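Novice: quick one: sequence plus predicted model below, questions after.
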Amino acid sequence: MFARTTISRGTPQWLSAVSNQRRGMAAAVANPFHYSVADATGIKVTSRDDGGPTTSLAIVARGGSRYESAPGVAHALEKFAFKSTTKRSSLRLQRESELLGGTLSSSLSKENIVLRANFLRDDLPYFVEALGEVLTKTKYTPHEFDEEVSETISYELHNHAHTASSIALETAHNVAFHNGLGSPTVALTKKYLNDVTVPSYAASVYTRGNIAIVASGAPQAALEKWTKEFLADVPAGNGPSTTPAKYYGGENRVYTPVGNALTIAFPGSAGAPKFQPEYTVLAYLLGGQSTIKWSTGSSLLSQTTAGIQGVSAVAKHSAYTDAGLLHITISGPASALKSAGTAAVKAINELANVKAEDVKKAIAQAKYDVLAAIEDRSIGLEVIGQAVIASGSAPQVADTVKGLEGVTLDAVKKAVKSILGGKATYAAVGDVHMLPYAEELGLKV
């Protein structure tokens, strides 16, 4: 096996730091869940360190489908991650990361492109350098687009187009927000994707004021040091501009032969620092997924849809920078979805009569998921990065838990009154001849 010093010509300069990091691993960590935030020459850097042997690292760039300059360009840019750079071929990058036992991945959401690396703690410098190369040195070659990026886009579009629940949720976002947050995360067409539009979008997105470096399981001082060294050539800039999100509501119906799904949605809460935790509690009150094996569960959706054969109904709350969406997605046979949709609307209306005991239970479930997620280093980095880019501060798990614990019955009922008094969003996908209209379910759109 090659020695680590032979992996990259740039690596020997950081080997002297490895022994210091090893010594620090055994040290007691005062608050392993606390994220520290600093500015590294214009780039926001945040980390938490529990002294463990592995690290999760992410570069969060405010460049999701909400901000794209042409349809599909955000999807194409995300898929160009870890392709050839002016310093390394994609094959070399792959072999080097595997030699170190690391993994590399990328993802796209409504608001962000996220580059991720998971690796052994001592190899932080190498992976900061590798992720930094994606930002500033990717070649965006036509042959890699044709042979790799385009094929991956087609594969993900195929999966999306064959999943009715995915189509329903995307359609609901489009109905709710129109442009911006309503733009699909998959490239529905490649018409606008070429060797000009993709690198041009990269140049607007991968800028100092538009990214955050987030690490879980890494010393803050070390992360700042290597960010300054390996991301020194990230250009200045604050990223693409966008208009504030506006909720519209309404109804849309999409025919597809691949399955049937309904999405019912309402305005929710924006993310940190203006997050309203009662909307998360509402999602847990509605529920839909049982926490006990072989049981239907006791949440409102579980109870109201019990006995409707082949139907799945799940509620979630999605928080964005300046908006949110509380949504229920119901999947199943077309013949059963009118009954299931009626049951879901009944569950929503029953929120007005929720009891303090039910709120307490929902808070406990939400707290568990928050704490379980923070223990997994690879989860939650996007949320942290998004908040840091937007406000310059990281949401702390202690504050999140405290916020959930502070949710009162009155706060929940006030949120319920708000969503029931406004316009709903409704999307029906599948055999639309059989699927109900919003008014048949008693929804005001």
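Specialist: Ah, there it is. This one's a predicted model, so the numbers in the text were calculated from it and none came from an experiment. Residues are numbered from 1 along each chain as shown.
Novice: can we go C-alpha only for contacts and neighbour counts from here?
Specialist: Will do.
Novice: does Lys338 touch Leu435 like I think?
Specialist: Yes: contact status for Lys338 versus Leu435: in contact at 6.4 Å, counting by Cα atoms under 8 Å.
Novice: give me the distance from stretch 116-132 to the chain's centre.
Specialist: Counting by Cα atoms, centre = their mean, to the nearest Å, stretch 116-132 is centred 21 Å from the centre of its parent chain.
Novice: can you list the buried residues in stretch 105-125?
Specialist: 106-119, 121-125 (16 or more other Cα atoms under 10 Å).
Novice: could you identify the longest helix within the protein?
Specialist: In terms of residue count, the longest helix belonging to the chain (DSSP state H) is helix 356-375.
Novice: roughly how far apart are Arg23 and Glu129?
Specialist: Noted for Arg23: a distance of 23 Å to Glu129, by Cα to Cα, to the nearest Å.
Novice: ignore what I typed, I meant Val416.
Specialist: 48 Å.
Novice: those two: who's more crowded?
Specialist: Neighbour totals were compared for Val416 and Glu129, and Val416 leads with 21 against 17 (other Cα atoms under 10 Å).
Novice: pretty sure that one sits in a helix.
Specialist: Yes: using DSSP: H, G, I helix; E, B strand; the rest coil, the assignment for Val416 is a helix.
Novice: structure two is appended below for comparative analysis:
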Amino acid sequence: MFSKVSVRSFATSIPRAVKVSTTPSTAPSAVSTLKVIIKNAGSKSGPAGLPHLAAASSFLDTVSKTGLRLKRESELLGGEYKSSITRDNIVLEANFLKENLPYFVNVLGNVLTETQYKPHELKEIALPYASAVSYGASSTPSFAALEELHAISFRKGLGNPLYFDGSKSYTSEDVAAFAKSAITSESVEIIGENVVEADLSNFVKQSAFSSLPEGTTSIKAEQKTYTGVESRVRKAGVTSAVIGVPVSPAQTSAYSLLAAYVSANLQDPHTASVETKVAKYDSASLFYVSVSSSNAAEVSALITDAAKLIKSGADLSAYKSLASYQSGVSVSSAPSTVSVSALNLAVVGDIDAVPHVDEL
């Protein structure tokens, strides 16, 4: 993980608009890390599931190397790579021995510029992999409930499903077209950990990163938000209930303070798992309290108490230190009270045991 106190240094000599930053290792190590962040290519940025398929298609056949060769060469050099998706971005990551930095810069650059998106690879590799990730995540009630909360709070954009769920069909041409539109010099940022900045900048200049196409500057669409709505999914097993509200970037500190207040004052759960958090995104955030338990009555009691705390309008000033610690950023300038009149609610499990949103 990156240290919260580490300072990134930025290189300005990279061609086009590719950003390069470095951060020191948190401990002496022979292992380095490169992260390539493709901004605004996450699940919010395309039709449901398509960005996840684009991420899952990374590190397959490129023009110069097969996916098998990429994997074998990486393993022989003591390295590994992976791709992942967030609501904002697609992230490619490589971990490797420090002396092999040039090879992995070239590999990552080629993956962005040369991936072929072959039909059989989509069918035989990317689709099964993305479907497995989706199934594994959605089988966890807390994740499923949080996905429902995103859906009702934002509807589109940040309300899109994080993973490919099979509800839509896409071709390899669809994936390739999305990748082409998303991967531009302006959208790519490279972050190196435990690498020499001058070396990284030089290798990037000599790699395929320097040939990324320029993108067009576009005005970001405002993320619409909704409150006072709910979703209830009946399902056997553990019950999860999540309450929350969409939050503008300017309100993030205030709601981080509210999250600290709720977590400190909510009654101790007996068998339940409780999470109080502000999920931060580029265009908006989502404050939420999630409760999961095999005891649906306990979920009901805890989520009801959490709603009362959120709506109490209490003085939060005593919780600023805790909020700063939990969120990793200072909230010293946040207002001491937060007014919340309407909540959103998502329930997965024994929906009969949990109150409706207008009853909280």
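Specialist: That came in fine, so what should we check first? The model shown is predicted, which means the values in this text are computed figures rather than measured ones.
Novice: the buried residues of stretch 105-125 of structure 1 in strands, which ones?
Specialist: Among the buried residues of stretch 105-125 of structure 1, the members found in strands (DSSP state E) are Ser106, Ser107, Leu108, Ile113, Val114, Leu115, Arg116, Ala117, Asn118, Phe119.
Novice: what's the fourth one aligned with over in structure 2?
Specialist: In structure 2, the residue paired with Ile113 of structure 1 according to TM-score structural alignment is Ile90.
Novice: so who does its match touch?
Specialist: With contacts defined as Cα atoms under 8 Å, 6 or more residues apart in numbering, the neighbours of Ile90 of structure 2 are Ile37, Ile38, Lys39, Asn40, Ala41, Gly42, Pro51, Ala55, Ser83, Ser84.
Novice: what of Lys413 of structure 1?
Specialist: Counted by Cα under 8 Å, 6+ apart, Lys413 of structure 1 has contacts Leu351, Ala352, Val354.
Novice: weed out the non-buried ones from the residues you listed.
Specialist: Using 16+ other Cα under 10 Å, the buried ones in those are Leu351, Val354.
Novice: in stretch 341-360 of structure 2, which residues are buried?
Specialist: Using 16+ other Cα under 10 Å as the test for burial, stretch 341-360 of structure 2 gives 342-351, 353-357, 360.
Novice: who's in contact with that stretch?
Specialist: Stretch 341-360 of structure 2 has contacts (Cα under 8 Å, 6+ apart) with 141-142, 144-146, 148-149, 152-153, 227-245, 296-297, 299-300, 304, 307-308, 311.
Novice: what's the neighbour count on the nearest residue to Val258 of structure 1 once chain neighbours are set aside?
Specialist: Counting by Cα to Cα, 6 or more residues apart in numbering, the nearest residue to Val258 of structure 1 once its immediate chain neighbours are dropped is His162, at 5.4 Å. His162 of structure 1 has 15 neighbours, counted by other Cα under 10 Å.
Novice: try the one 5 residues further on
Specialist: Other residues near Ile167 of structure 1 come to 24 when the count uses other Cα under 10 Å.
Novice: return the residue of structure 1 aligned against Glu124 of structure 2.
Specialist: Per TM-score structural alignment, Glu124 of structure 2 is aligned with Glu147.
Novice: show the residue spans covered by the helices in structure 2.
Specialist: Here structure 2 has its helices, by DSSP H, at 50-56, 67-76, 101-114, 119-121, 127-138, 141-154, 172-182, 197-205, 252-265, 296-311, 320-327.
Novice: most tightly surrounded among the ones you listed?
Specialist: For the helices of structure 2, the largest average neighbour count (mean count of other Cα atoms under 10 Å) is found in helix 50-56, namely a mean of 27.
Novice: can you pick out the most distant pair from the contacts of Ile90 of structure 2?
Specialist: Asn40 and Ser83 (15.3 Å; Cα to Cα).
Novice: check contacts around the aligned residue in structure 2 for Ser318 of structure 1.
Specialist: By TM-score structural alignment, Ser318 of structure 1 lines up with Ala279 in structure 2. By Cα under 8 Å, 6+ apart, Ala279 of structure 2 lies in contact with Ser285, Leu286, Phe287, Tyr288.
Novice: same deal with Ala40 of structure 1?
Specialist: Glu224, Thr227, Lys228.
Novice: thinking again about what came up before, just the contacts of Ile90 of structure 2 now: which is nearest Thr171 of structure 2?
Specialist: If you rank these by distance to Thr171 of structure 2 using Cα to Cα, Pro51 comes first, at 12.7 Å.
Novice: look up how far Ile14 of structure 2 lies from the closest one.
Specialist: 27 Å.
Novice: for Ser6 of structure 2, same thing?
Specialist: Separation of Ser6 of structure 2 from Ile14 of structure 2 (Cα to Cα): 22 Å.
Novice: can you check Leu286 of structure 2 too?
Specialist: Leu286 of structure 2 sits 35 Å away from Ile14 of structure 2, going by Cα to Cα.
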